[in-house]
Structures are given as structure tokens and as C-alpha cells.
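1. sequence and predicted structure below; questions after.
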Amino acid sequence: MTYSRSEHIEMVNMCMVYNPETQEVIVEDKTDVDWKFGHTFPGGHVEKGESLSDAIIREVYEETGITVSNLEMCGTVEWNSDDPAYRRIGFLYRTSSFSGEITEHPIDKEGKVFWMKLADLNRENTADSFMEMLEIFTNPTVVDATSPVMNGSLTLQNAKNTKLV
């Protein structure tokens, strides 16, 4: 029996830009999505031939006007699709190293961007599955989340590959 280990993959990213002095994060109010509108962190697609780190630096700048550095990868999130068959893999980063001010960018038509207290993020004001992703950004023992369907609910896993409720 032979099978292919290849599959179509869409690579995306997201970054939690955190200001430890104010305990705020940069959020974007997503208004151009197929899922529930709400707060999320800046991010987007990794372009063909682009490195993961270059992609997240570019995406954060395009959406916010902020330049980030000293990125720390905190985990991944994956959604799967059978029709058509492919996987979307999200690479999640965080940083407290940034420069610049939030500006309106003509490239960004995805929603308003602003600073918000990290503690004020909740299920009611965030995009679908964002609170599960927030666990990956803020809890060092949670490293992965997966869904068997595209844009579906996520199941968290810790570093020991134990599923978390």
C-alpha cells in the first residue's frame, strides 16, 4: 500500500505584542472573516518563499505600523479540511520588543487596531477560538491546538501531548 505524505498546506501566523508596563496587547477587531467578528492579534499569511519570522514581522507592521523584534514562538494551531483536502497551520508568536506607534495603513482593511488590557479579553469580545489560542500565548505548558474541521472549535494540547479540556 502506498500513500502520499504530501498535502496542501496554508501557513498563517499571529503575534501577541505585549506591553508589560501597561499590561496591554495590540488587538485587531476583525471584520473581514468568515467566522465570528471580534478581537484577535495581528497576523496573516506566510507568502511563498518567505520565512516564518519575516512573515510575522511584515504582517504586524502592515496591520499596525508597529515593528516587532525578539519574537518567541509559543506554539501552533491547526485546522483540517477534507473538502478540499488541506491543512491550515498557524504559527503563534509573542513579543514585548516593539517600536513605533499604531497607525492606519492602507494595506490593512481588516479592522480597527488598538491597545487593550490583556485581562479584558474574553469569549464575548473575541473571535471564534481566540480564547483557546490565548492559552497558547500566555500559558507555557499549552503548545498546540487542533480542529478536525476548518475554522472549527479547537482542542488544546500541552507539551506532553495530553489533550486539555
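-> Ah, there it is.

2. drop to CA atoms for contacts and neighbour counts, all remaining ones
-> Will do.

3. do a quick rundown of the strands in this protein.
-> Remark: strands assigned in the chain by DSSP state E are 8-19, 24-30, 38-40, 43-45, 67-69, 72-82, 85-95, 97-99, 113-117, 142-147, 155-158, 163-164.

4. what angle separates the longest one from strand 24-30?
-> When you say that, I think you mean strand 8-19. Put simply, strand 8-19 runs at 140 degrees to strand 24-30, going by axes from the mean of the first three to the mean of the last three CA atoms, to 10 degrees.

5. buried stuff in strand 8-19?
-> For strand 8-19, burial by neighbour count (16 or more other CA atoms under 10 Å) applies to 11, 12, 13, 14, 15, 16, 17, 18, 19.

6. distance check, the fourth one against residue 144.
-> In other words, residue 14. Taking CA to CA, to the nearest Å as the measure, residue 14 falls 14 Å from residue 144.

7. what of the fifth one?
-> Counting by CA to CA, the separation of residue 15 from residue 144 is 15 Å.

8. contacts for stretch 10-29?
-> With CA atoms under 8 Å, 6 or more residues apart in numbering as the test, stretch 10-29 has contacts from 37-46, 52, 55-56, 60, 68, 86-98, 110-118, 137.

9. another structure for you, compare them:
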Amino acid sequence: MKRVDVAYVLLFDEQHEKVLMVKNKGANSSYYTLPGGAVEAGETLEEAAIREVKEETGVDIEIGGLSTVSEAFFEERGHHALFFTFTGKIVGGKIEILFPDEIEEIKWMEIDEAETYMYIPEKLNGYVKTNISIPYILRGNVIDKG
């Protein structure tokens, strides 16, 4: 199994009622996720999160702390994936689809609905609304602007 790290970012609207989600074009069907994607060789989690959000949504962000860490095995791909979900804040750019071959839609989604696409276990329903995070530490520097 190949280890794959994925960085996602949880971005709230100004009223803290909706989360920014992207609809990815899949091989068989489209699906919603938080903006984010695979960490490339030589890239930090922070760099990957910022790059992926820009590529998928057109916005510039700052990341805060880590909201969740989860993992999954994708037998068909031979991947063991670790998902690092950061909190974040939009600091510039404008929402637009830059890669229409990959992204079908960008949507502000109600938090309760977004949680269903984020694979938050039922016993943690409402967790996203808390906006709890722990510090992300990069070589001794704490990166948590949230």
C-alpha cells in the first residue's frame, strides 16, 4: 500500500453558517469534498492546503490549526490515505472554477449537510460548528491563526 497524505481546509462564510465545498468530477459520478488534495513530494501540509484550495476554488487562504485527522484504505487504488483537515480563512482571490475538467461546482453549503460529505461520524454530529482546532506545528513554529 502506498501512503498518501491529503490536506483539506474548512472555510466558513462570514456568518459561520456555511462551509465552502467543491464538487469533484469522479470516474463514475461527481462527489462533494472540502477543498484540498494530495500533498506533493517536498511540500508541507500547509503548502499543499494553500495550493490545493487556490487551484480548486480561486481563493487565497491562511490556514489555522488542525480540525481533524482521519485515515482510510482504498484497496482498489492500493492507497493508505491520511486526511489532515485544517481550519482556514479566506484572505483574497475570488471564487471561481479554474479547472473545469476536475471541479464541477463550488458551493457554500449548510454545515449539517457538509458534515455528511466530510465523513464525520454520527456521534460527532455538530462537531464542525464548534470550529475547534489544535495547533499545527511546522519545525517548532506554531501555525494557528484561528
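-> Looks like it arrived, so ask away. Remember, predicted model here, so these are calculated numbers, not experimental data.

10. quick one: TM-score?
-> TM-score for the superposed pair, counting by TM-score structural alignment, normalised by the length of the second structure: 0.70. Supporting figures: 131 aligned residues with a CA RMSD of 3.3 Å.

11. mean deviation of the longest helix anywhere in the second structure from the first structure?
-> Longest helix in the second structure, counting residues (DSSP state H): helix 45-57. Once superposed with the first structure, the aligned residues differ from helix 45-57 of the second structure by a mean of 0.3 Å; criterion: mean CA distance after the TM-score superposition for the first structure.

12. these two touch, right, residue 3 of the second structure and residue 77?
-> No. If you go by CA atoms under 8 Å, residue 3 of the second structure and residue 77 don't touch, sitting 10.9 Å apart.

13. who touches both of the two?
-> With contacts defined as CA under 8 Å, 6+ apart, no residue is shared by residue 3 of the second structure and residue 77.

14. from the chain's centre, how far out does stretch 101-114 of the second structure sit?
-> Counting by CA atoms, centre = their mean, to the nearest Å, stretch 101-114 of the second structure is centred 11 Å from the centre of its parent chain.

15. now swap in stretch 69-85 of the first structure and tell me
-> From the chain centre to the centre of stretch 69-85 of the first structure is a distance of 8 Å (CA atoms, centre = their mean).

16. which residues touch it?
-> Outside stretch 69-85 of the first structure, the residues within contact range by CA under 8 Å, 6+ apart are 7-8, 53, 57, 86-98, 133, 136-137, 140, 142-152.

17. filter those down to the buried ones and hand me the ChimeraX line.
-> To isolate the buried members of the contacts of stretch 69-85 of the first structure in ChimeraX, using 16+ other CA under 10 Å:
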select :53,57,86,87,88,89,90,91,92,93,94,95,96,133,136,137,142,143,144,145,146,147,150,151,152
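
18. before we move on, back to that, where does the longest helix of the second structure end up in the first structure?
-> Using TM-score structural alignment, helix 45-57 of the second structure corresponds to residues 52-64 of the first structure.

19. buried set for the matching stretch?
-> 52, 53, 55, 56, 57, 58, 59, 60, 61, 62, 63, 64.

20. ok, residue 32 of the second structure - contacts?
-> Contacts of residue 32 of the second structure (CA under 8 Å, 6+ apart): 21, 22, 23, 24, 117.

21. can you find the partner of it in the first structure?
-> In the first structure, residue 32 of the second structure lands on residue 39 (TM-score structural alignment).

22. ditto for residue 95 of the second structure
-> Here residue 95 of the second structure is matched to residue 102 in the first structure, going by TM-score structural alignment.

23. what of residue 72 of the second structure?
-> Per TM-score structural alignment, the equivalent position to residue 72 of the second structure in the first structure is residue 79.

24. identify the residue nearest the geometric centre of the second structure.
-> residue 8 (2.0 Å; CA atoms, centre = their mean).

25. so what touches the longest helix of the second structure?
-> 6-9, 22, 35-40, 59-63, 84, 94-99, 103, 106.

26. repeat that for 7 Å
-> Helix 45-57 of the second structure is contacted by residues 7-9, 35-37, 39, 59-61, 63, 95-99, 103, 106 when judged by CA atoms under 7 Å, 6 or more residues apart in numbering.

27. now a PyMOL select for only the buried ones of the residues you listed.
-> To isolate the buried ones among the contacts of helix 45-57 of the second structure in PyMOL, judged by 16+ other CA under 10 Å, type:
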select buried, resi 7+8+9+35+36+37+39+59+60+61+63+96+97+103+106
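
28. gap between residue 8 of the second structure and residue 56 of the second structure?
-> 11 Å.
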